[in-house]
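Visitor: No sequence on hand, only this structure:
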């Protein structure tokens, strides 16, 4: 990975963009793809679409997609002592929130805060066995009273964890929002690589969706607007190579062993086969996970858009999802990028993906 690409990954991961408030990430992505796209558009919901026209007649429409939102919080109440009460944006684990440092995104810029609850020293025995619900936790921004806090923060201001990207050992990194800004990074980088080479046989649409973490809300309208024949969604995949998992229950998914493909009813068989064959050709290691129903990803709603879309789900193994410290291996990320670019060059006809 070049220094420039890594810097873009860091910038994207550290841009605050919880669901419904994706403007900072969208601006970075738009800047990245605008130089190589034939056109760039933003729909009324906030989905960003970049288009690269292919060559020839009767071109299929291939959509590469990932969501650019992250989990976070929303300020719901400011009490008279200056504490902020909040609701989750997406699936936030109440276990891990107390004590976290957060960044409140106000109209006048970010404010640092910490999440508080009653300290363990003052908890009764039964209270120690209970997970404190998010609506009983609060954010302390250091204000003396409610008047001071309300002058700085407004109801509805979004909040994100304050963690950024850090390197671990070898090629491992940790950051908040790898789910799924690493996917948005992949789609943007693949799009620019395709634009820099020979024009593909397909029209390429890069769709960066919003509000995935609050119910896959952006992908449906986004896919309806693009009207793709074929779509490859890029997402994280649960890395199960830790003491917390049983491979028999969660699948055997390991960091550093290559990208991950989902297989099941949500996935077009011909497109899955093309991804697998292309990886073998290029010497890219692959892992496969079976998913017996619609996946909890944008691929689910994309497959069902209009009269159906040939859909695949390319994942990058990631540990500790929906925490401020998600972990992945950069080798898996780069191999996923190589695979995405190679497969996009092989999509030539929509008829190749119509089931027998």
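Guide: That came through, no problem. The structure displayed is predicted, hence computed values, not measured ones.
Visitor: C-alpha only now, for contacts and for neighbours.
Guide: OK.
Visitor: could you say which helix or strand contains the residue positioned nearest the centre of the chain?
Guide: Taking CA atoms, centre = their mean, the centroid of the chain lies closest to residue 180, which sits 1.3 Å from it. Using DSSP states H and E, residue 180 sits in helix 178-196.
Visitor: now residue 252
Guide: Applying DSSP H and E, one finds residue 252 in no helix or strand.
Visitor: so it makes contact with residue 241?
Guide: Yes: with contact defined as CA atoms under 8 Å, residue 252 and residue 241 form a contacting pair (7.1 Å).
Visitor: what's next to stretch 232-251, contact-wise?
Guide: With contacts defined as CA atoms under 8 Å, 6 or more residues apart in numbering, stretch 232-251 is touched by 62-66, 178-180, 183-184, 186-187, 252-255, 260, 289-290, 297-299, 311-321.
Visitor: Cross those residues against strands and list the overlap.
Guide: Using DSSP state E, the subset of the contacts of stretch 232-251 located in strands is 62-66, 260, 289-290, 311-319.
Visitor: just to revisit the earlier point, just the buried ones from the contacts of stretch 232-251, in PyMOL syntax?
Guide: Selection of the buried residues among these in PyMOL, burial being defined by 16 or more other CA atoms under 10 Å:
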select buried, resi 62+63+64+65+66+178+179+180+183+184+186+187+252+253+254+255+260+289+297+298+299+311+312+313+314+315+316+317+318+319+320+321
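Visitor: neighbours around residue 236, how many?
Guide: 24 (other CA atoms under 10 Å).
Visitor: ok but it is inside a strand, no?
Guide: Yes: checked against DSSP: H, G, I helix; E, B strand; the rest coil, residue 236 lies within a strand.
Visitor: Neighbours of residue 347, how many?
Guide: 22.
Visitor: try residue 205
Guide: Neighbour tally, residue 205, other CA under 10 Å: 25.
Visitor: repeat for the one 10 residues further on
Guide: By the criterion of other CA under 10 Å, residue 215 has 14 neighbours.
Visitor: correct me, but residue 187 touches residue 67?
Guide: No: with contact defined as CA under 8 Å, residue 187 does not count as touching residue 67 (9.9 Å).
Visitor: distance of residue 167 from residue 111?
Guide: Distance, residue 167 to residue 111, by CA to CA, to the nearest Å: 25 Å.
Visitor: what do you get for residue 122?
Guide: Taking CA to CA, one finds residue 122 at 29 Å from residue 111.
Visitor: How about residue 117?
Guide: In this view, residue 117 and residue 111 are 19 Å apart by CA to CA.
Visitor: this is the other structure I want to compare:
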């Protein structure tokens, strides 16, 4: 499997196999519950117990559809509006980060004031499987940034059965989450928090003492080191076909990024004192 999927949410899902000749629809199958022994029913599903049914009768029929070993597949699930300002969709982690960054650029573009710092928006791949920054590491190496802001998602804790003592208290509608820890430069964090307060942007703080499991882990160690900040959007049901976020959080995060960039100038120094 590519990325950290929970096998329990995969059973019965419709998928698209990204085949050589185009997308091939299929469904993820598993033995029907009626045919399971009592002990089997009590066990969690494992990936090696599941299969993808594309409707083909045999191997030759599969090949004729343009499907080969190693073809990736994605959940066939669109975005839906829920009550209030909530949306549900697959791949919010972390396509929503790309949306937020683009929205921040739009905000800056609409303003008439001239920026005193240049900003580059980058969308990278392999964060879920790279473990040490994926595509963000070579991007940071090539760009040589003076500072980097990483936008990702984090766990929304406003649902049952989540230990807030472990992951903190972050709710949908509570605004962006600012990380503090070894990969998040403290001076960048302080400036983000100050800007959020000045702009009246709601936010919470998350402790990440070790790895953040985001692109920040790779970026902050690139070349001689990059002062890096991590801003996250609260997200329910992460790594499932129906992740849920609040639209207000998206726009508050974009506003924070834009306001932060506006305050950058050649005199800003993130060197620890």
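Guide: Happy to help now that I have it. Note that this is a predicted model, so its numbers are computed, not measured.
Visitor: Can you pull the TM-score for these?
Guide: After superposition, the two chains reach a TM-score (TM-score structural alignment, normalised by the length of structure 2) of 0.94; 269 aligned residues with a CA RMSD of 1.4 Å.
Visitor: and residue 92 of structure 1, which of the three is it?
Guide: Judged by three-state DSSP, the three-state class of residue 92 of structure 1 is coil.
Visitor: what lines up against it once you look at structure 2?
Guide: Matched to structure 2 by TM-score structural alignment, residue 92 of structure 1 sits across from residue 5.
Visitor: Same check on residue 299 of structure 1?
Guide: In structure 2, residue 299 of structure 1 lands on residue 216 (TM-score structural alignment).
Visitor: go on, residue 141 of structure 1?
Guide: In structure 2, the residue paired with residue 141 of structure 1 is residue 54, using TM-score structural alignment.
Visitor: Nearest spatial neighbour of that match, chain-adjacent residues omitted?
Guide: Closest residue to residue 54 of structure 2 apart from its sequence neighbours, by CA to CA, 6 or more residues apart in numbering: residue 26 at 4.2 Å.
Visitor: Quick check: the gap between that neighbour and residue 92 of structure 2.
Guide: Taken as CA to CA, the span from residue 26 of structure 2 to residue 92 of structure 2 is 22 Å.
Visitor: One more: residue 33 of structure 2?
Guide: 31 Å.
Visitor: next one: residue 51 of structure 2
Guide: 25 Å.
Visitor: Please, where are all the helices along the stretch 1-150 of structure 2?
Guide: 38-42, 59-64, 92-110, 127-130, 136-143 (DSSP state H, counting those that start in this stretch).
Visitor: The ones you listed: which one's closest to residue 220 of structure 2?
Guide: Ranking those by proximity to residue 220 of structure 2 (CA to CA) places helix 136-143 first, at 8.8 Å.
Visitor: Give me the buried positions along that closest one.
Guide: 136, 137, 139, 140, 141.
Visitor: do the same with stretch 204-211 of structure 2
Guide: Across stretch 204-211 of structure 2, burial judged by 16+ other CA under 10 Å covers 204, 205, 206, 207, 208, 211.
Visitor: Which part of structure 2 matches the helix or strand where residue 51 of structure 1 lies?
Guide: Assignment of secondary structure by DSSP H and E places residue 51 of structure 1 within strand 48-52. Here strand 48-52 of structure 1 fails to align to any part of structure 2, judged by TM-score structural alignment.
Visitor: now that strand against helix 178-196, angle please.
Guide: 20 degrees (axes from the mean of the first three to the mean of the last three CA atoms, to 10 degrees).
Visitor: Residue 74 of structure 2 maps to what in structure 1?
Guide: Match for residue 74 of structure 2 (TM-score structural alignment): residue 160.
Visitor: So what's the residue count around its match?
Guide: 26.
Visitor: repeat for the one 5 residues further on
Guide: Applying other CA under 10 Å, we find 21 residues neighbouring residue 165 of structure 1.
Visitor: Let me know whether it touches residue 175 as I believe.
Guide: Yes: using CA under 8 Å, residue 165 of structure 1 is in contact with residue 175, at 4.3 Å.
Visitor: okay, and the common contacts of those two?
Guide: Counting by CA under 8 Å, 6+ apart, the shared contacts of residue 165 of structure 1 and residue 175 are residue 13.
Visitor: Now tell me what touches stretch 184-203 of structure 2 from outside.
Guide: 174-180, 216, 220, 227-230, 252, 256, 259-260, 270-272.
Visitor: rerun that using 6 Å as the cut-off
Guide: Outside stretch 184-203 of structure 2, the residues within contact range by CA atoms under 6 Å, 6 or more residues apart in numbering are 175, 176, 177, 227, 228, 229, 270.
Visitor: How about stretch 338-352 of structure 1?
Guide: 60, 190, 200, 201, 202.
Visitor: nearest residue to the counterpart of the fourth one in structure 2 other than its sequence neighbours?
Guide: The reference is to residue 201 of structure 1. Applying TM-score structural alignment, one finds that residue 201 of structure 1 aligns to residue 116 in structure 2. Nearest-residue entry for residue 116 of structure 2: residue 265, 5.0 Å, with adjacent residues in sequence omitted and distances by CA to CA, 6+ apart.
Visitor: secondary structure element for that neighbour?
Guide: Assigned by DSSP H and E, residue 265 of structure 2 falls within no helix or strand.
Visitor: start and end residues in structure 2 for stretch 245-261 of structure 1, please.
Guide: Under TM-score structural alignment, the match for stretch 245-261 of structure 1 is residues 162-178.
Visitor: how far out from the middle of the chain is that stretch?
Guide: In terms of CA atoms, centre = their mean, to the nearest Å, the centre of stretch 162-178 of structure 2 is set 15 Å apart from its chain centre.
Visitor: List the buried residues for that stretch?
Guide: Within stretch 162-178 of structure 2, the residues scored as buried using 16+ other CA under 10 Å are 168, 169, 170, 171, 172, 173, 174, 175, 176, 177, 178.
Visitor: Next, the contact list for the match of residue 74 of structure 2, please.
Guide: 72, 102, 103.
Visitor: Just those residues: which are in strands?
Guide: Residues of the contacts of residue 160 of structure 1 located in strands (DSSP E): 72, 102, 103.
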